[in-house]
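> Kindly return the folded structure for what I paste below:
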Amino acid sequence: MKIIAVIPARYEASRFPGKLMQMLGDKTVITTTYQNVVETHLFDEVFVATDSEIIFNEIAENGGKAVMTGQHETGSDRIAEAVKNIACDIVINVQGDEPFLKLEPLQQLILAFKEDSKKEISLASLKIKLNEKEEIKNPNNVKVITDNQDFALYFSRSVIPYHRENSANIDYYKHIGVYAFRKDALLKFSQLEMKPLEISEKIECIRYLEYGMKIKMIETYFVGVGIDTPEDLDKARQLIGE
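Purely as a prediction, here's the structure:
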């Protein structure tokens, strides 16, 4: 089983343009992410997939592997173009703005496929428990609900489930945007038309659910810093003692 990691990276992020080229210590955010993924030694190859010559050159100049793509609405669509002609079985999508992703969650994702002898899983992803009301209500935190086998039922920026019955003991989970795909499922995904639920929520993995594909959700306890705003970048710099 050949397992690769692909980091989708676009320069013009809507909330923080150019964030991947911001400095984090003595390296850019995207180079930090790339090198941290390589150093896990979990993958046969690691690539950055980008439509930006600036990011492409940044990775190449630092000895990494980058693939130029066209423009895409979602990271999964970008990765599908990047891996079309790369021989592999499993593709792990690591977000370029998550420079501190740890080894254990990636190992958990890979293990899910190695144990999936019936090949029921098209896609696996991560979730983490939310405890603060503000975090649960925050629409920037995508929430996920699952069935008894931890397959996703739905994702939303709204609060799900709605806590109508106060006596019910409900846990809330945030979806962490690290995906592991079977290559054939990823290529199929990229050919599927966006439906209204995905368009409304702007959550790409809803497309899988709308077309009947199974998403295995794996709980993790890792809390990192996703860099979506300048304030997040400040937090990341504090983590490395800058």
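
> switch to C-alpha atoms for all contacts and neighbour counts from now on
Fine.

> Longest strand in the protein, please.
Counting by DSSP state E, the longest strand found in the chain is strand 172-182.

> Report all helices and strands that it contacts.
On a contact count with 3 or more CA pairs under 8 Å, 6 or more residues apart in numbering; DSSP states H and E, strand 172-182 meets strand 90-93, strand 123-130, strand 143-146.

> Return the most buried member of these.
strand 90-93 (a mean of 24; mean count of other CA atoms under 10 Å).

> got a list of what Pro17 touches?
By CA atoms under 8 Å, 6 or more residues apart in numbering, the contact list for Pro17 reads Tyr11.

> Distance of it relative to Thr69?
Distance of Pro17 to Thr69, computed by CA to CA, to the nearest Å: 19 Å.

> and for comparison, fold this next one:
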Amino acid sequence: MKVVVIIPSRYQSSRFMGKPLADVLGKPMIQHVYERVLQSKTAALAAVATDDRRIFEAVEKFGGRAILTSPDHPIDEVVQPLLEDWTVDFSTLVYRIRRDEEVSDPNAVKVVFDRDHFALYFSRSTIPFVRDRGKKADYWKHHGIYAYRKSFLVAFTRLPQGMLEQLEALEQLRALEHGYRIKVVETAFDSIEVDTPGDLERVKALLAGRKP
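I've put the predicted structure just below:
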């Protein structure tokens, strides 16, 4: 089985314009992502898919593989067939939240799942909600890394958006709304979502060996 990793990269971000080209210790952030992917033992090939010429040229400059797409192409069309589990169509990673501030942070997407580790719901809100004082809950953060079967991804791109996806702005909810199951796999590694300049500073500190 040949695993191909496609890294979607957009310049036009409402929260952090030009994020992929932000300098992180002398390299654009997209280069750090690309190099981490190539360190994977399962990835046979990696490529950056972007609709922006600046990102395309930056990737080629550091020797990476880049694909220039149309600005009208939805991210749904980017195929990332990391087919590690043949019993499910769609899987993703979750991380147990350890910092209290992330529980209420809408940029940290939370997920609840059943005993078989299939997702029940994803939300920017705090889930589960603890009604009674004195009770504690485990909170899980969703990492935006997916593995799909190609057949599922083709079907997924044809599904209409549902109300939940539109309200939460979370595309994985489209799968749940249409009856698909999403397998969640716990990882011991946290990640920093770079959505603001403040997040970028945390990444710089982490890569420099300082506490973010």
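
> Can you pull the TM-score for these?
The pair, once superposed, lands on a TM-score of 0.90 when counted by TM-score structural alignment, normalised by the length of the second structure; 209 aligned residues with a CA RMSD of 1.9 Å.

> hang on, the earlier thing: turn the helices and strands packed on strand 172-182 of the first structure into CSV, including distance to Met21 of the first structure.
Below are these laid out as CSV (distance: least, CA to CA, whole Å):
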stretch, distance to Met21 of the first structure
strand 90-93, 19
strand 123-130, 26
strand 143-146, 29
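
> closest to Ala5 of the first structure out of those?
For those, proximity to Ala5 of the first structure was assessed by CA to CA; strand 90-93 is nearest, at 4.6 Å.

> any idea how far that closest one is from the chain center?
10 Å (CA atoms, centre = their mean, to the nearest Å).

> what does the lengthiest helix in the first structure rub up against?
Assignment by DSSP state H gives helix 103-114 as the longest helix of the first structure. Contact with helix 103-114 of the first structure is made by Thr40, Leu42, Lys119, Ile121, Ala124, Ser125, Leu126, Ala180, Ile218, Thr220, Phe222, as judged by CA under 8 Å, 6+ apart.

> Widest-spaced pair of those residues?
Lys119 and Phe222 (26.9 Å).

> circling back to that earlier point, just the buried ones from the contacts of helix 103-114 of the first structure?
Buried subset of the contacts of helix 103-114 of the first structure (neighbour count, 16 or more other CA atoms under 10 Å): Leu42, Ile121, Ala124, Ser125, Leu126, Ala180, Ile218, Thr220.

> Which part of the first structure matches stretch 174-184 of the second structure?
The alignment of stretch 174-184 of the second structure onto the first structure (TM-score structural alignment) spans residues 207-217.

> Quick check: end-to-end length of that stretch?
Stretch 207-217 of the first structure: ends 16 Å apart by CA to CA.

> where does the residue lying farthest from the centre of the first structure land in three-state SS?
The centre of the first structure is farthest from one residue, Ser167, which by CA atoms, centre = their mean lies 34.0 Å away. Ser167 of the first structure falls in the coil class when you classify it by DSSP: H, G, I helix; E, B strand; the rest coil.

> Same check on Arg15 of the second structure?
Under three-state DSSP, the three-state class of Arg15 of the second structure is coil.

> was I right about it contacting Gly198?
No: using CA atoms under 8 Å, Arg15 of the second structure is not in contact with Gly198, being 11.1 Å away.

> where do the helices sit along the first structure?
According to DSSP H, the helices that the first structure contains are 29-38, 53-61, 75-83, 103-114, 133-137, 183-191, 196-201, 206-210, 230-239.

> So what touches the last one?
Okay, so that is helix 230-239 of the first structure. Phe16, Leu24, Gly25, Val225, Gly226, Ile227.

> Thanks a lot, see you next time.
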